[in-house]
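# Just to be clear, the model below is a prediction. Sequence and coordinates:
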Amino acid sequence: MAKAKVAAPSGGKAAKKKKWSKGKVKDKSQHLVTLDRPTYDRALKEVPTFRFISQSILIERLKIGGTLARVVIRHLEKEGQIKRIVHHSRQLIYTRATAASTD
């Protein structure tokens, strides 16, 4: 009987350690760093139809890098295909340019 009590620890550190969850980690995505012809054509065709256009939207939908997204946005704005809503130092927000909303 004395041996049975010693063999089974009842609490403390030896009982059971708490397992902390690690949380979900997003995989690093491989986005394009140079514009190839199909991606460029797709950007010129699809982006002006988006209702809300920002750098992060282009990164997510077109799978391009942030620098390329800014270049595409500047190009489309210069051509008049998109219209600026908010110009903040960190976040540029645009919308599609409709015939009624041209300046």
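Received, thanks.

# contacts, neighbours, all on C-alpha from now
Will do.

# Name the nearest residue to residue 49, sequence neighbours excluded.
residue 96 (6.0 Å; Cα to Cα, 6 or more residues apart in numbering).

# Following element in sequence after the longest helix along the chain, please.
Determined from DSSP state H, the single longest helix within the chain is helix 66-79. Next along the chain after helix 66-79, taking DSSP states H and E as the criterion, comes strand 82-87.

# the inter-axis angle of the next helix or strand after that next one versus strand 82-87?
Downstream of strand 82-87, the first helix or strand assigned by DSSP H and E is strand 92-96. Strand 92-96 runs at 150 degrees relative to strand 82-87, counting by axes from the mean of the first three to the mean of the last three Cα atoms, to 10 degrees.

# Check it against this one:
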Amino acid sequence: MAKAKAAAPSGGGKAKAKKKWSKGKVKDKAQHNVVLDKTTYDRIFKEVPTFRFISQSILIERLKINGSLARVAIRHLAKEGQIKKIVHHSKQLIYTRVTGGGAAATE
């Protein structure tokens, strides 16, 4: 009986910590600008109107800016008439560049 008690804890599974199968992937924290500086401001007005597909995600990725800055930049460019709206969804705004001469191209 003493042998059975002594053998039980050493072979037990609950006393040992469970094995972790994955270490888990750790994504690096992005260091995006939260304040608009002069160089980023100039890039927005020079490059963004030439993009074929413009969304908040695209601006965040390419210009390394914060999401709120991307939304403000898109609204400002749309107000100026430099980009035009394709889809206005509650979660995702999709715009495109303004192409000159839509009626002239058909002639």
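Perfect, thanks for sending it. Fair warning: this is a prediction, and the values are worked out from it, not measured in the lab.

# Pull the distance from the longest helix of the first structure to the chain's centre.
Helix 66-79 of the first structure has its C-alpha centroid displaced from the chain centroid by 17 Å (Cα atoms, centre = their mean, to the nearest Å).

# start and end residues in the second structure for it, please.
Counting by TM-score structural alignment, helix 66-79 of the first structure falls onto residues 67-80 of the second structure.

# And the contacts of the matching stretch?
The list of residues contacting stretch 67-80 of the second structure from outside it, by Cα atoms under 8 Å, 6 or more residues apart in numbering, reads 34-36, 44-45, 49, 55-57, 59-60, 83-85.

# Mind giving me the ChimeraX command for buried ones among those?
Per 16 or more other Cα atoms under 10 Å, the buried members of these correspond to this ChimeraX selection:
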select :44,49,55,56,57,59,60,83,84,85
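
# Could you tell me which of the contacts of stretch 67-80 of the second structure are located in strands?
55, 83-85 (DSSP state E).

# Format those as TSV; extra columns: distance to residue 65 of the second structure.
Listed next are those as TSV, based on distance: Cα to Cα, whole Å:
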residue	distance to residue 65 of the second structure
55	13
83	19
84	21
85	21
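
# Please state the offset of the helix or strand hosting residue 40 of the first structure from the chain centre?
Secondary structure assigned from DSSP H and E places residue 40 of the first structure in helix 37-46. Its chain's C-alpha centre and that of helix 37-46 of the first structure lie 19 Å apart, by Cα atoms, centre = their mean.
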